[in-house]
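Chemist: Provided below are the primary sequence and the corresponding predicted coordinates.
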Amino acid sequence: MIELVRTNDLVLIDFLESLLHADGIPVLVADGHMGALEGSIGAFQRRLLVPEDWARRARQVVTEAGLAAELRDE
């Protein structure tokens, strides 16, 4: 799995997850429950992961949505 995005922004994670699912890209949101447990201090960021063979397409979809700045470095 490749980490595409790491953030505390729940709206961004949900949007990107929906966007990638709509394009048929398998997505895993890691640390979602951990982030909910710790409250709002931001200690545990949620991570958006995709399988390695889908990473290039996923990056393209996120970039086309105007959110390239949110992507982690390759």
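Modeler: Okay, I see it.

Chemist: from now on I want contacts and neighbour counts done on CA atoms only, so please keep to that.
Modeler: Noted.

Chemist: ok, now which ones touch the most centrally placed residue in the chain?
Modeler: Computing the C-alpha centroid of the chain and ranking residues by CA atoms, centre = their mean puts residue 48 first, at 2.7 Å. By CA atoms under 8 Å, 6 or more residues apart in numbering, the contact set of residue 48 is 3, 4, 5, 6, 13, 17, 27, 28, 29, 30.

Chemist: alright, now check it against this:
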Amino acid sequence: MRELIRTNDAVILSFAESLMKDAGIASLIADQSMSVLEGSLGLLPRRFLVEEARAVEARYILIEAGLESELIT
């Protein structure tokens, strides 16, 4: 899996996850359970991961959807 986005914004993560589902690209939002450790303050970012073999395609889809500024370079 390759990390493409790291953010605390649940809306961005949900949107990215929806885009990948529509494209048939496996994705994962990692570190969701960390809120228990941090007390739900939103200090620890969640990581959006996609399957390695389709990471370039996923990046292109996210750019086309206007999420370019959220992508990890």
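Modeler: Nice, thanks for sending it over. Predicted, not measured: the structure shown is a model, and the values here were computed from it.

Chemist: follow-up on the earlier one: please name the nearest non-neighbouring residue to the residue nearest to the centre of the first structure.
Modeler: Nearest residue to residue 48 of the first structure in three dimensions, chain neighbours excluded: residue 29, at 4.7 Å (CA to CA, 6 or more residues apart in numbering).

Chemist: specify the local secondary structure of the one you found.
Modeler: The assignment at residue 29 of the first structure comes out as strand when based on DSSP: H, G, I helix; E, B strand; the rest coil.

Chemist: my guess is it contacts residue 47, does it?
Modeler: Yes - using CA atoms under 8 Å, residue 29 of the first structure makes contact with residue 47 at a distance of 5.6 Å.
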